[in-house]
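*Asks:* heads up, no residue letters with this:
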């Protein structure tokens, strides 16, 4: 499958850091708050924000989190604080909040729907926590979604990790994020970890949920943008292209503006 040309990581880094600085200055805020999960996207985003010189609060928000995810998040935050004096941290254990929420809402017989709804609830509790800290400290919530997730397959929670003030890496493919991570010297443990949203409390990866790897989905996104159709492919390429088109179509409600019913007042 065709791959993108590698980015100039140094140039892209400088462009994003400059954009973040200008946005914060124009908005009159003190800096940024970033949810740090132990994954590659949040590690890169928080490192980009740290380079602005503005205050950056890295927030760990475990909800029945796997020990490996917690340790990677803590390793990254410790490294970032050591490198940048403007970086601070906060830890909000949302597990008891999540458990209380589950006790207060009605259950459902359809286990798959229940688990998905609860997974999205985790993301929304985290969004609420980030905006709480943003309000206290005068910060912007920096999103951690990449281009494939945000504009390709819609792999994020509406009003969860999709609820942000600005998106520094949303024009970067996942392979670009990895290239930037190498340039930024993000901990090797994070660079080598399988991508996961960590919302289900088990070891399922993003690829398990999506049915294709990020490299495959990048390829499919490029083919779709080039106007290709399913009939142009066979074998695994056809399978991946269909997965991409199905997810892209199903998740347009996340990518498009909220529909408004405009009325005729006459």
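*Replies:* Yep, that arrived. The structure displayed is predicted, hence computed values, not measured ones.

*Asks:* Every contact and neighbour count from this point should use C-alpha atoms.
*Replies:* Fine.

*Asks:* name the helices or strands packed onto the lengthiest helix in the chain?
*Replies:* If you go by DSSP state H, the chain has its longest helix at helix 111-137. Where contact means 3 or more C-alpha pairs under 8 Å, 6 or more residues apart in numbering; DSSP states H and E, helix 111-137 is packed against strand 31-35, strand 139-141.

*Asks:* Out of these, indicate the one that is most buried.
*Replies:* Mean neighbour counts were taken over the helices and strands packed on helix 111-137 using mean count of other C-alpha atoms under 10 Å, and the top value, a mean of 28, falls to strand 31-35.

*Asks:* could you say what helices and strands whatever helix or strand residue 216 lives in packs with?
*Replies:* Assigned by DSSP states H and E, residue 216 falls within helix 214-225. Judged by 3+ C-alpha pairs under 8 Å, 6+ apart, the packing partners of helix 214-225 are helix 174-184, helix 235-250.

*Asks:* try 10 Å this time
*Replies:* Judged by 3 or more C-alpha pairs under 10 Å, 6 or more residues apart in numbering; DSSP states H and E, helix 214-225 is in contact with helix 174-184, helix 206-210, helix 235-250.

*Asks:* looking at this, residue 254 is in a helix?
*Replies:* Yes: using DSSP: H, G, I helix; E, B strand; the rest coil, the assignment for residue 254 is a helix.

*Asks:* looking at it, it is touching residue 161, isn't it?
*Replies:* No: using C-alpha atoms under 10 Å, residue 254 is not in contact with residue 161, being 11.4 Å away.

*Asks:* what is in contact with the two at once?
*Replies:* Taking C-alpha atoms under 10 Å, 6 or more residues apart in numbering as the criterion, residue 254 and residue 161 both touch residue 155.

*Asks:* So for the two, which residue has more residues nearby?
*Replies:* The residue with more neighbours, out of residue 254 and residue 161, is residue 161; 23 against 19, by other C-alpha atoms under 10 Å.

*Asks:* Report the contact partners of the more buried one.
*Replies:* Contacts for residue 161 (C-alpha under 10 Å, 6+ apart) come out as 35, 120, 122-127, 130, 142-145, 155, 197.

*Asks:* Surely it is within a helix?
*Replies:* No: looking at residue 161 with three-state DSSP, it is coil, so not inside a helix.

*Asks:* adding another structure so you can compare the two:
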């Protein structure tokens, strides 16, 4: 194992092999305990895109909600799913399929196109260029504004979809999709998430589709693996402690080191992890 590999694995708590049923139970119990110990909250709020990660996190949250309601013999809790297209979503059928699988208690749609375009125009009037990459970082921030508005009005907690195969690279937008309250998938790689969805009898198309953040207007549906510059198979193997090609290992490690700030809270005078002297 490479010197940095064990550190990354330990940092992200990835196991080399999982029991999907056990990890489903661990995540569900984690979600249940959070609401039990924070009685001011009565709902989970999650954005459903139709991809593997939001499908899995949404289903786990729904199981947790149902078990809590069954225990209290009431309907005190609810799962609120939020669809958040930018204009017309090219893979909207996948989002609808995911919702059908998850069966949320309530579904809302907050189309972010008007807000994103307005912010882009305002920034450009202020003298900024706001290129396609910048717009791609504005979109998830607009989505998170809407999710927290929904959560605020429903005594809710925002569920994130971040997992080890993306967290290692900070492959999320800071204060966008990275700005959540609880992350039930943390510790899992992409392969393990698929195993859990298979165990949950999810539609095959939802976990076999090519992962994409779909944030860039100039490159719609850009596959994550192209954006990252490394395949999920190599990422998963690396995180499970297996050997991978040197080029893949170097890429993974460089992404990990460059994105350290995304995996930490804002710095104070008492934080020293970023010093390398």
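*Replies:* Received it, and whenever you're ready, just let me know what you need. Predicted model, so just to flag it, every value in this text is computed and none were measured.

*Asks:* Could you dump the helices and strands packed on helix 214-225 of structure 1 into TSV with mean neighbour count added?
*Replies:* Below are those laid out as TSV (neighbours: other C-alpha atoms under 10 Å):
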stretch	mean neighbour count
helix 174-184	20
helix 206-210	14
helix 235-250	16
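
*Asks:* Switch those helices over to TSV, and while doing so, append distance to residue 50 of structure 1 to every line.
*Replies:* Listed next are these as TSV, based on distance: least, C-alpha to C-alpha, whole Å:
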stretch	distance to residue 50 of structure 1
helix 174-184	11
helix 206-210	27
helix 235-250	33
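
*Asks:* For residue 46 of structure 1, which of those is the nearest?
*Replies:* Among those, helix 174-184 comes nearest to residue 46 of structure 1, with 10.7 Å by C-alpha to C-alpha.

*Asks:* residues in structure 2 aligned with the closest one?
*Replies:* Aligned using TM-score structural alignment, helix 174-184 of structure 1 spans residues 190-200 in structure 2.

*Asks:* Around residue 189 of structure 2, how many other residues sit close by?
*Replies:* Residue 189 of structure 2 has 27 neighbouring residues, counting by other C-alpha under 10 Å.

*Asks:* go on, residue 201 of structure 2?
*Replies:* Around residue 201 of structure 2 there are 10 other residues, counting by other C-alpha under 10 Å.

*Asks:* In contact with it, which residues?
*Replies:* Taking C-alpha under 10 Å, 6+ apart as the contact definition, residue 201 of structure 2 lies against 101, 195.

*Asks:* same deal with the one 5 residues further on?
*Replies:* Taking C-alpha under 10 Å, 6+ apart as the definition of contact, the neighbours of residue 206 of structure 2 are 50-56, 94-95, 97-98, 101, 194, 197.

*Asks:* again, but for residue 78 of structure 1
*Replies:* Neighbouring residues of residue 78 of structure 1 by C-alpha under 10 Å, 6+ apart: 72, 87, 88, 89.

*Asks:* Dump the residues you listed into TSV; add neighbour count as well.
*Replies:* TSV is the format used below for the contacts of residue 78 of structure 1 (neighbours: other C-alpha under 10 Å):
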residue	neighbour count
72	22
87	25
88	17
89	18
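
*Asks:* closest to residue 108 of structure 1 among those residues?
*Replies:* residue 72 (34.1 Å).

*Asks:* hang on, the closest one packs against residue 188?
*Replies:* Yes: contact status for residue 72 of structure 1 versus residue 188: in contact at 9.5 Å, counting by C-alpha under 10 Å.

*Asks:* what's the distance between the equivalent of residue 153 of structure 2 over in structure 1 and residue 89 of structure 1?
*Replies:* Correspondence of residue 153 of structure 2 to structure 1, assessed by TM-score structural alignment: residue 136. According to C-alpha to C-alpha, to the nearest Å, residue 136 of structure 1 and residue 89 of structure 1 sit 14 Å apart.

*Asks:* same check, this time on residue 261 of structure 1
*Replies:* 42 Å.

*Asks:* Then residue 103 of structure 1?
*Replies:* Using C-alpha to C-alpha, residue 103 of structure 1 is found at 30 Å from residue 89 of structure 1.

*Asks:* now do residue 8 of structure 1
*Replies:* The gap separating residue 8 of structure 1 from residue 89 of structure 1 is 30 Å, by C-alpha to C-alpha.

*Asks:* swap in residue 120 of structure 1?
*Replies:* Residue 120 of structure 1 is 24 Å from residue 89 of structure 1, where distance means C-alpha to C-alpha.

*Asks:* ok, the aligned partner of residue 208 of structure 1 in structure 2 - contacts?
*Replies:* With TM-score structural alignment as the criterion, the equivalent of residue 208 of structure 1 in structure 2 is residue 226. With contact taken as C-alpha under 10 Å, 6+ apart, residue 226 of structure 2 is in contact with residue 212.

*Asks:* How about residue 191 of structure 1?
*Replies:* By C-alpha under 10 Å, 6+ apart, residue 191 of structure 1 lies in contact with 38, 39, 40, 41, 43, 177, 178, 179, 181, 182, 185.

*Asks:* can we see that at 8 Å?
*Replies:* 40, 178, 181, 182 (C-alpha atoms under 8 Å, 6 or more residues apart in numbering).

*Asks:* How about residue 236 of structure 2?
*Replies:* Going by C-alpha under 8 Å, 6+ apart, residue 236 of structure 2 touches 165, 189, 190, 191.

*Asks:* possible to save those residues as a markdown table with distance to residue 87 of structure 2?
*Replies:* Output for the contacts of residue 236 of structure 2, formatted as a markdown table (distance: C-alpha to C-alpha, whole Å):
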| residue | distance to residue 87 of structure 2 |
| --- | --- |
| 165 | 28 |
| 189 | 31 |
| 190 | 28 |
| 191 | 31 |
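
*Asks:* ok, so of these, who is nearest residue 7 of structure 2?
*Replies:* Looking across the contacts of residue 236 of structure 2 and measuring by C-alpha to C-alpha, the closest to residue 7 of structure 2 is residue 165, at 14.6 Å.

*Asks:* so residue 31 of structure 2 touches residue 64, yeah?
*Replies:* Yes: contact between residue 31 of structure 2 and residue 64 holds when scored by C-alpha atoms under 8 Å: they sit 6.2 Å apart.
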